[in-house]
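Asker: Pasted the sequence and its predicted model underneath.
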Amino acid sequence: MANKSYKTAVFAGGCFWCMVSPFDVLEGIIKVTSGYVGGHLENPTYSQVKAQESGHYEAIEVVYDPELINYTKLLDAFWRQIDPTDDEGQFQDRGPSYRAAIFYNCEEEKELAESSKEALNSSGRFDKPVVTRILPYSTFFNAEDYHQNFYKTHSDEYKKDRAKSGRDEFISKYWGDDYYSIYED
């Protein structure tokens, strides 16, 4: 494994607790880390990000094996987790730190992200335009240990928070059975 060449993708989709598990289960995912990206403070804290003081997004960093899963499939998984038409946050979490965004590492990722956004926008799946930002990658700061794998380590709290968020109802309404196709390949 030490000789493997892994890649990294960074996505913001509102509460990072809800973004980890959908990626964690995909074949080829090595690790999913909750953290912060895109702001102006070094080593921001959860309270600074949540208070909208740091300019960061709550995000996940996905380390993956490109021999087993490609960036396009990661984008497909990302779009299924968010409301791409909401530029004010995601579901119950409001404010700039909860907006959705794709952070690209290179021109190829930027082009793939823009192409996938345009395809989604043209699909007619949503009543409003897709407004999710596509931004250049900047430093990713790991969130505090408490937030890592929250869906596993604090499953009751996670389930309650996710249930009241409205995320699952949105996914069901706009994706229906198509949601699961990403996990069947």
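Answerer: Nice, thanks for sending it over. Being a predicted model, the structure only gives us computed values, none of them experimental.

Asker: Please count neighbours and contacts with C-alpha atoms only from this point.
Answerer: OK.

Asker: dump the residue contacts of the closest residue to Ser165 other than its chain neighbours.
Answerer: Excluding the flanking residues, the one nearest Ser165 by Cα to Cα, 6 or more residues apart in numbering is Gln92, at 5.0 Å. For Gln92, the contact set (Cα atoms under 8 Å, 6 or more residues apart in numbering) comprises Lys164, Ser165, Gly166.

Asker: Of those residues, keep whichever come out buried.
Answerer: Among the contacts of Gln92, the ones that count as buried by 16 or more other Cα atoms under 10 Å are Ser165.

Asker: quick check, nearest of the contacts of Gln92 to Ser138?
Answerer: The nearest member of the contacts of Gln92 to Ser138, counting by Cα to Cα, is Ser165 at 28.1 Å.

Asker: so that closest one sits right up against Gly89, yeah?
Answerer: No: assessed by Cα atoms under 8 Å, Ser165 is found out of contact with Gly89, at 11.7 Å.

Asker: how about the helices in this protein?
Answerer: Secondary structure of the chain (DSSP state H): helices located at 16-24, 46-50, 71-79, 107-122, 150-153, 155-165, 167-175, 181-184.

Asker: from the ones you listed, which stretch is densest packed?
Answerer: The highest mean neighbour count among these, using mean count of other Cα atoms under 10 Å, belongs to helix 16-24: a mean of 21.

Asker: before we move on, back to that, which single one of the contacts of Gln92 is nearest to Val49?
Answerer: Closest approach between the contacts of Gln92 and Val49, by Cα to Cα: Ser165, at 18.9 Å.

Asker: I'd like to know how many residues surround the closest residue to Arg99 other than its chain neighbours.
Answerer: Once flanking residues are discounted, Arg99 sits nearest to Gly89: 4.2 Å by Cα to Cα, 6+ apart. Neighbours of Gly89 under the rule other Cα atoms under 10 Å: 22.

Asker: dropping in the other structure now:
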Amino acid sequence: MEKIYFAGGCFWCMVKPFDSYEGITSVKSGYMGGHVVNPTYEQVKSGHSGHLEVVEIVYDEALFPLKKLLEIFFSIIDPTDDEGQFQDRGSQYRTAVFCTTEAQKKQTNQYIKSIESQYDQPIVTNIYDETPFYLAEDYHQDFYKKNPERYQQEQIDRSNYKSKL
């Protein structure tokens, strides 16, 4: 099994797209990349801890290759927006890929190069080496299952924001 971490704005919107495929064994919400040890949601949400909201994806490369993960990830984000994602604004909502292996890092860089021409602006999604992952509070896990109405509203807000661009 391998792990990779995707930051794509609010982690509430990042779990469901990855959660139902054979070969992906878990998708967990959490925080990465900051300077505060074991941050709380409030610290991350404030933008002062330096963390990004991420999802940790555990997958079997033989059943679900990294390229498929990257295709899903880049289809649900705006990789040209360095100010956040859609209605979620701030440094904690920027896009990034935290790689756990050099092979992931190389493949992610190659994938980004292969899609650059599809965008009118430069891709600003950062690629980092893995840093400590802090699991988000329990009420954030599987948010779309626990709070379907709120999740649906988040999706509507995200869609409305996209249509204004």
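Answerer: Arrived safely. The structure displayed is predicted, hence computed values, not measured ones.

Asker: Now check structure 2 for the residue matching the residue nearest to Arg99 of structure 1.
Answerer: Using TM-score structural alignment as the criterion, Gly89 of structure 1 maps onto Gly84 of structure 2.

Asker: need the contact list for that match.
Answerer: Gly9, Gly90, Ser91, Gln92, Tyr93, Arg94, Thr95.

Asker: for the equivalent of Phe23 of structure 1 over in structure 2, what are its contacts?
Answerer: Aligned by TM-score structural alignment, Phe23 of structure 1 pairs with Phe18 of structure 2. Counting by Cα under 8 Å, 6+ apart, Phe18 of structure 2 makes contact with Ile24, Val27, Ile57, Leu69, Ile72.

Asker: just Pro44 of structure 1 next, same as before
Answerer: Taking Cα under 8 Å, 6+ apart, we find Pro44 of structure 1 in contact with Tyr36, Ser54, Phe141.

Asker: So which of the residues you listed are in strands?
Answerer: In strands, judged by DSSP state E, the following of the contacts of Pro44 of structure 1 are found: Tyr36, Phe141.

Asker: Return the member of the contacts of Pro44 of structure 1 nearest to Thr132 of structure 1.
Answerer: Of all those, Thr132 of structure 1 sits closest to Tyr36, with 17.0 Å by Cα to Cα.

Asker: residue in structure 2 matching the closest one?
Answerer: In structure 2, the residue paired with Tyr36 of structure 1 is Tyr31, using TM-score structural alignment.

Asker: ok, Tyr151 of structure 2 touching Phe143?
Answerer: Yes: using Cα under 8 Å, Tyr151 of structure 2 is in contact with Phe143, at 7.1 Å.

Asker: Overlap in contacts, the two.
Answerer: Trp12.

Asker: Point to the residue nearest the middle of structure 2.
Answerer: In structure 2, the centroid-proximal residue (Cα atoms, centre = their mean) is Ala7; its distance is 2.7 Å.

Asker: Run the contacts of Gln92 of structure 1 past structure 2 and keep the common ones.
Answerer: Contacts conserved in structure 2 for the contacts of Gln92 of structure 1, using both residues aligned by TM-score structural alignment, their matches' Cα atoms under 8 Å: Lys164, Ser165.

Asker: between the contacts of Gln92 of structure 1, which is closest to Met19 of structure 1?
Answerer: Closest approach to Met19 of structure 1 among these (Cα to Cα): Ser165, at 12.8 Å.

Asker: check contacts around that closest one.
Answerer: Ser165 of structure 1 sits in contact with Phe91, Gln92, Asp93, where contact means Cα under 8 Å, 6+ apart.

Asker: what does it align to in structure 2?
Answerer: Using TM-score structural alignment, the equivalent of Ser165 of structure 1 in structure 2 is Arg158.

Asker: Same check on Thr45 of structure 1?
Answerer: Counting by TM-score structural alignment, Thr45 of structure 1 lines up with Thr40 in structure 2.

Asker: my guess is its match meets Ala136, correct?
Answerer: Yes: at 7.5 Å, Thr40 of structure 2 counts as touching Ala136 under the criterion of Cα under 8 Å.

Asker: Neighbour count for those two, which is higher?
Answerer: Shown here are Thr40 of structure 2 and Ala136; by other Cα under 10 Å, Ala136 has more neighbours (20 against 16).

Asker: And the more buried one, what's its match in structure 1?
Answerer: Alignment note: Ala136 of structure 2 maps to Ala143 in structure 1; criterion TM-score structural alignment.

Asker: give me every residue that touches that match.
Answerer: By Cα under 8 Å, 6+ apart, Ala143 of structure 1 lies in contact with Thr33, Ser34, Gly35, Tyr36, Thr45, Tyr46.
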